[in-house]
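1. no sequence on hand, only this structure:
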């Protein structure tokens, strides 16, 4: 299974998404242009979900029309359980199987390369892990998926997942402001175990790019940290996007960086970020020191 260093996040194709998104959900033509540009840029891993509006259907339509060009595409999709399924193994099995089959139908593919559980903020990780490894194994045995894993809501949950051998893929928020999975040893443990690690929220859903005058009142606590981020970018002689991207890209253990795009140009811009040289050691050390004590409400988009 070859995962590209960049993963195209496709929530924008199905929903209005992102604090800095002024354009809303792109129309079908723009969505297909985004997908085409991703392939042309060598971005052959795409992330979607049953909960991203009609994102899977948009991808499926594109694949049907571009089957030859997309032959090496690797799709990551996600599912969720109802509250009842979390405590009922038979219901958990059935809901997972039904969701995967719906994804396969929407995408028009016979097997889902990677399936992740789409964890919510209020779901206890220990409760989910009662059934998830078993259900993932069964889906693999039935030939419905190739690999299984989980998309975590909180970085602190990574340590609970690392011992589950059947959960071979983990998606987790990592960015300059939110370094918890680095500090708590979760990323190092996942690297030791050989997990596929997808780093999402690299730009903190666009917060890094907001002008100071557009920062909502409930996020004013982020302002001094954003100002420091911009000073660090100037010191490193790069823009904020390159600094934020390179920090995550260069973390040992990160398999692929997930990014979203509202138009094809943004795909090109992110592909270009991948080509930049590594950050100087002194800049990385300053990043580690500068952003240790951010308020939880700033680094957790679900609390916005």
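-> Everything's here; your move. As the structure is a computational prediction, the values presented were derived from the model and not from experiment. Numbers count the residues shown, from 1 in each chain.

2. C-alpha only now, for contacts and for neighbours.
-> Fine.

3. please identify the helix or strand for the nearest residue to residue 239 once chain neighbours are set aside.
-> Nearest non-adjacent residue to residue 239, counting by C-alpha to C-alpha, 6 or more residues apart in numbering: residue 233, 5.6 Å away. Assignment of secondary structure by DSSP states H and E places residue 233 within helix 223-235.

4. identify the residue nearest the geometric centre of this structure.
-> residue 200 (3.4 Å; C-alpha atoms, centre = their mean).

5. how far away is that residue from residue 107?
-> From residue 200 across to residue 107, the span is 22 Å (C-alpha to C-alpha, to the nearest Å).

6. likewise residue 193?
-> To residue 107, residue 193 is 30 Å away according to C-alpha to C-alpha.

7. comparing these two, which residue is more hemmed in?
-> The residue with more neighbours, out of residue 193 and residue 107, is residue 107; 23 against 15, by other C-alpha atoms under 10 Å.

8. my read: that one touches residue 61, true?
-> Yes - if you go by C-alpha atoms under 8 Å, residue 107 and residue 61 touch, sitting 7.5 Å apart.

9. give me the nearest residue to residue 107, chain neighbours excluded.
-> Nearest to residue 107 is residue 60, by C-alpha to C-alpha, 6+ apart, at 3.8 Å.

10. can you check residue 241 too?
-> Residue 241 sits nearest to residue 203 (C-alpha to C-alpha, 6+ apart), 7.3 Å away.

11. my guess is the one you found contacts residue 177, does it?
-> No - with contact defined as C-alpha under 8 Å, residue 203 does not count as touching residue 177 (9.2 Å).

12. that older thread, ok now the helix or strand harbouring the residue nearest to residue 107, how far from the chain's centre?
-> Using DSSP H and E, residue 60 sits within helix 55-65. Centroid separation for helix 55-65 versus its chain: 19 Å, with C-alpha atoms, centre = their mean, to the nearest Å.

13. for comparison:
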């Protein structure tokens, strides 16, 4: 039976949002950094309750850092949330991947997860790719996860991989600045392959919010283009976050839009932007001419929203 999300998308944009809680020093101020343990747990509890009250139902997690433990200590009761879990690198071995996926659930105090994602689709194309996928399928068959899938870039050929593996979920980056996954019909092809589409990097790693002096050297050539995009948005009285979410939520075939958030205040801003009416913008005119420049390394060096 094809995978269907436990919480189907509803008319409200909030039901299509998934939250990736940032607990590492990826931007400042971050209430999860340099704070007493009790304060960190209270900040997480407040953030989660804010999301729960708004109707958010999916939390996207990573195995790095202390985020899973914090989540496990702060879930609302009863918790309305499902979680996506990501694998550790294949270089750590298949046994370690399986053990760490189980450990992720234990740290969060959950008997099962919604989705288990291979963190790097390229690992599925290698010599151990089939064995890796079989491990994930085994965890699904045992009832530890309702669905399995992978995180991919446009260059990975995610639609063909999803069809070959009969994946349940594919997470792929797409944003106002890098629209290739939409413009090249990659998102539609993934959905046609039978996989639910989760959109990541919708804020382009914070590039859309960064001033010219905040851009890393490899993106300096795009400063003028970014300034022009922000100016066009200002002329339409549409702020960058509103535009980023408006674009992501407008895309057909997308089941979830993953937004990173570091505090309840940020979440409230995201929720307000998601619900704000968006002007009739020419989305294509707002994209960078060379969006492949938005590499993970470049984005990681910008301290704004991810």
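-> Perfect, I can see it now. This structure is a prediction, so every number in the text was calculated from the model and none was measured.

14. quick check: TM-score for this pair?
-> For these two chains in superposition, a TM-score of 0.84 is obtained (TM-score structural alignment, normalised by the length of the first structure); 279 aligned residues with a C-alpha RMSD of 2.2 Å.

15. excluding covalently adjacent residues, which one is nearest to the aligned residue in the second structure for residue 246 of the first structure?
-> Aligned counterpart of residue 246 of the first structure in the second structure: residue 246 (TM-score structural alignment). Closest residue to residue 246 of the second structure apart from its sequence neighbours, by C-alpha to C-alpha, 6+ apart: residue 278 at 6.2 Å.

16. ok, the one you found to residue 148 of the second structure distance?
-> Noted for residue 278 of the second structure: a distance of 34 Å to residue 148 of the second structure, by C-alpha to C-alpha.

17. of those two, which one has the most company?
-> Using other C-alpha under 10 Å as the criterion, residue 278 of the second structure and residue 148 rank with residue 148 on top: 25 against 17.

18. now which residue in the first structure aligns to the more buried one?
-> Matched by TM-score structural alignment, residue 148 of the second structure corresponds to residue 148 in the first structure.

19. quick check: that match is in a strand.
-> Yes - using DSSP: H, G, I helix; E, B strand; the rest coil, the assignment for residue 148 of the first structure is a strand.

20. okay, and the spatially closest residue to it that is not a sequence neighbour sits in which element?
-> Distance criterion C-alpha to C-alpha, 6+ apart; nearest residue to residue 148 of the first structure, sequence neighbours excluded, is residue 115 at 4.8 Å. Using DSSP H and E, residue 115 of the first structure sits in strand 112-118.

21. compared with the second structure, how much does that strand deviate?
-> Between strand 112-118 of the first structure and the aligned residues of the second structure, the post-superposition mean distance stands at 1.0 Å (mean C-alpha distance after the TM-score superposition for the first structure).

22. toward the C-terminus, what is the element adjacent to that strand?
-> helix 125-128.

23. next, the buried residues of that following helix.
-> Using 16 or more other C-alpha atoms under 10 Å as the test for burial, helix 125-128 of the first structure gives 125, 128.

24. ok, now stretch 116-126 of the first structure?
-> Applying 16+ other C-alpha under 10 Å to stretch 116-126 of the first structure flags 116-119, 125 as buried.

25. could those residues go into CSV alongside distance to residue 137 of the first structure?
-> Converted to CSV, those look like this (distance: C-alpha to C-alpha, whole Å):
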residue, distance to residue 137 of the first structure
116, 13
117, 13
118, 17
119, 18
125, 18
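
26. and those, which two are furthest apart?
-> Between all members of those, the longest pairwise span (C-alpha to C-alpha) is found for 116 and 125 and amounts to 13.7 Å.

27. now stretch 257-265 of the first structure, how far from the centre of its chain.
-> Distance of stretch 257-265 of the first structure from its chain centroid, counting by C-alpha atoms, centre = their mean, is 12 Å.

28. in the second structure, what residues pair with that stretch?
-> With TM-score structural alignment as the criterion, stretch 257-265 of the first structure aligns to 257-265.

29. assumed residue 188 of the first structure was part of a helix.
-> Yes - Residue 188 of the first structure forms part of a helix when assessed by three-state DSSP.

30. chain neighbours aside, what residue packs nearest to it?
-> In space, and not counting its chain neighbours, residue 188 of the first structure is closest to residue 253: 6.6 Å by C-alpha to C-alpha, 6+ apart.

31. I figured that neighbour hits residue 193, correct?
-> No - applying C-alpha under 8 Å, one finds residue 253 of the first structure not in contact with residue 193, separated by 9.9 Å.

32. what lines up with residue 234 of the first structure in the second structure?
-> Per TM-score structural alignment, residue 234 of the first structure is aligned with residue 234.

33. roughly how far does residue 246 of the second structure sit from residue 122 of the second structure?
-> 30 Å.

34. for residue 295 of the second structure, that is, sorry about that
-> In terms of C-alpha to C-alpha, residue 295 of the second structure sits 16 Å off from residue 122 of the second structure.

35. need the distance between the two termini of stretch 123-132 of the first structure.
-> Note: stretch 123-132 of the first structure ends 13 Å apart using C-alpha to C-alpha.
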